[in-house]
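Sequence plus the predicted model coming up.
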Amino acid sequence: MFQIEPLPASEFTHLSSLSDAELAQKGIQVHVSDGAFPCRVSLADAAEGTRVYLLNFEHQPGDTPYRSRHAIFVAEGAREYRPEPDTVPDAVANRLLSVRAFNQAHEIIDAEVVEGRALEGVIASFFDNPDVDYIHLHFARRGCYAAKVTRTAWT
């Protein structure tokens, strides 16, 4: 079983209190969604007309050669959404994904590119390997971090 993890809303709520000039000073761009901006907090495409922040985010802080940061979108006022275990949200399932399996030392030990609708099989295959500690999903076309996948307890 697996769980797709959103980014915590608490890390981004302060952005709405910043002026556009302050956001720009921090390298954060503001866009208006056309309905196809995938929010990493809500794990959904931001509704058309919603303000979204485009910012750089360190999604892989492990002190290894795989340490990484990349662009992400976060919708203004986004609420954290944790899907049911073994569920892939549409904003993830509808995109081409780069799926990267990491061990406890935060090193990539397996990777695959897959259409999002086939993600469950890749996750199951990666988690069959006991050395896989967690998985990162990236939107393959632009390389942006999408979400983290963890194991859930078998019930």
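In hand now; what should we look at?

C-alpha only now, for contacts and for neighbours.
Noted.

packing partners for the helix or strand hosting residue 72?
If you go by DSSP states H and E, residue 72 is part of strand 68-75. Strand 68-75 sits against strand 37-38, strand 51-60, strand 144-151, with contacts defined as 3 or more Cα pairs under 8 Å, 6 or more residues apart in numbering; DSSP states H and E.

Give me the contacts around that strand.
Here strand 68-75 makes contact (Cα atoms under 8 Å, 6 or more residues apart in numbering) with 12, 37-41, 46, 50-61, 143-146.

could you redo the last one with a cut-off of 6 Å?
For strand 68-75, the surrounding residues in contact (Cα atoms under 6 Å, 6 or more residues apart in numbering) are 39, 40, 52, 53, 54, 55, 56, 57, 58, 59, 60, 144.

who touches stretch 132-145?
Applying Cα under 6 Å, 6+ apart, the set of residues contacting stretch 132-145 from outside is 70-71, 96-104, 146-150.

repeat that for 8 Å
With Cα under 8 Å, 6+ apart as the contact definition, stretch 132-145 has outside contacts at 59, 70-72, 95-104, 109, 113, 123, 126-127, 146-151.

before we move on, the earlier item: name the residues of the strand holding residue 72 that come out as buried.
By neighbour count with 16 or more other Cα atoms under 10 Å, strand 68-75 contains the buried residues 71, 72, 73, 74, 75.

what about versus this one:
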Amino acid sequence: MFQIQPLPASEFSHLYGLSDAELAAKNIQVHYSDGGFPCRVSLEDVAEGTRVFLMNFEHQSGESPYRSRHAIFVADGAEECHPEADTVPEVIACRLLSVRAFNRAHEIVDAEVIEGREVDDQIRTFFENPQVDYIHLHFARRGCFAAKVTRTAWS
């Protein structure tokens, strides 16, 4: 069994409500959603017209050659969504994905590029390997981090 993890709202709440100029000083771009901006906190496509932040985020902080950061979107005022175990949010299921399995040393054990509708099976396949500690999902076309996947306690 698996759990898709949102980024914690607490990492971004200090940005909520800041002016465009204050955000620009932090190298954060402000955009207004056309309905297709995937928020990494709410795990939803942000509603049209909603203010979103485009920022650089370190999604792979493990001390390994795979340490990484990339652009992500977060909606202004986003609240965390915690999907039920073994559930893939539509924001992930509807996109082409790069799925990367990591071990405890934060090294890639396996990886695939798949359609989002196939991710449930791919996650289960990767977690059959006892070396896999966690999985990162990326939106394959732009390479942006989407979410972390962990094993559930009863896996």
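Sure thing, it's come through. All of these numbers come straight from a predicted model, not from anything done at the bench.

Do you know the score for how well these two fit?
Laid over one another, the chains give 0.98 as their TM-score (TM-score structural alignment, normalised by the length of structure 1), with 155 aligned residues with a Cα RMSD of 0.9 Å.

one step back: packed most tightly, which of the helices and strands packed on strand 68-75 of structure 1 would that be?
strand 37-38 (a mean of 24; mean count of other Cα atoms under 10 Å).

average offset between the helix or strand that comes right after it and structure 2?
Using DSSP H and E, the helix or strand that follows strand 37-38 of structure 1 in sequence is strand 45-46. Aligned to structure 2 and superposed, strand 45-46 of structure 1 gives a mean residue distance of 0.2 Å (mean Cα distance after the TM-score superposition for structure 1).

Return the distance of strand 45-46 of structure 1 from the chain's centre.
Taking Cα atoms, centre = their mean, to the nearest Å, one finds the center of strand 45-46 of structure 1 at 13 Å from the center of the full chain.

Name the residues that touch that strand?
Here strand 45-46 of structure 1 has contacts from 33, 35, 36, 37, 38, 39, 52, 75, 91, using Cα under 8 Å, 6+ apart.

Quick check: the two most widely separated of those residues?
Spanning the widest gap among these are 52 and 91, at 15.1 Å by Cα to Cα.

where do the helices sit along structure 2?
20-25, 90-93, 119-127 (DSSP state H).

and of the ones you listed, who's closest to residue 79 of structure 2?
helix 90-93 (15.2 Å).

average gap between that closest one and structure 1?
Helix 90-93 of structure 2, aligned to structure 1 and superposed, deviates on average by 0.3 Å (mean Cα distance after the TM-score superposition for structure 1).

Against which helices or strands is that helix packed?
Using 3+ Cα pairs under 8 Å, 6+ apart, helix 90-93 of structure 2 sits against no helix or strand.

For it, which outside residues touch it?
Under Cα under 8 Å, 6+ apart, the answer for helix 90-93 of structure 2 is 38, 43, 44, 45, 115, 116, 117, 118, 119, 139, 146.

Of these, just the buried ones, ChimeraX syntax please.
Buried subset of these, written as a ChimeraX selection, criterion 16+ other Cα under 10 Å:
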select :38,43,44,45,116,117,119,139,146
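
In a markdown table: the contacts of helix 90-93 of structure 2, plus distance to residue 21 of structure 2.
Shown next, in a markdown table, are these (distance: Cα to Cα, whole Å):
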| residue | distance to residue 21 of structure 2 |
| --- | --- |
| 38 | 23 |
| 43 | 26 |
| 44 | 26 |
| 45 | 25 |
| 115 | 38 |
| 116 | 36 |
| 117 | 39 |
| 118 | 41 |
| 119 | 39 |
| 139 | 29 |
| 146 | 27 |
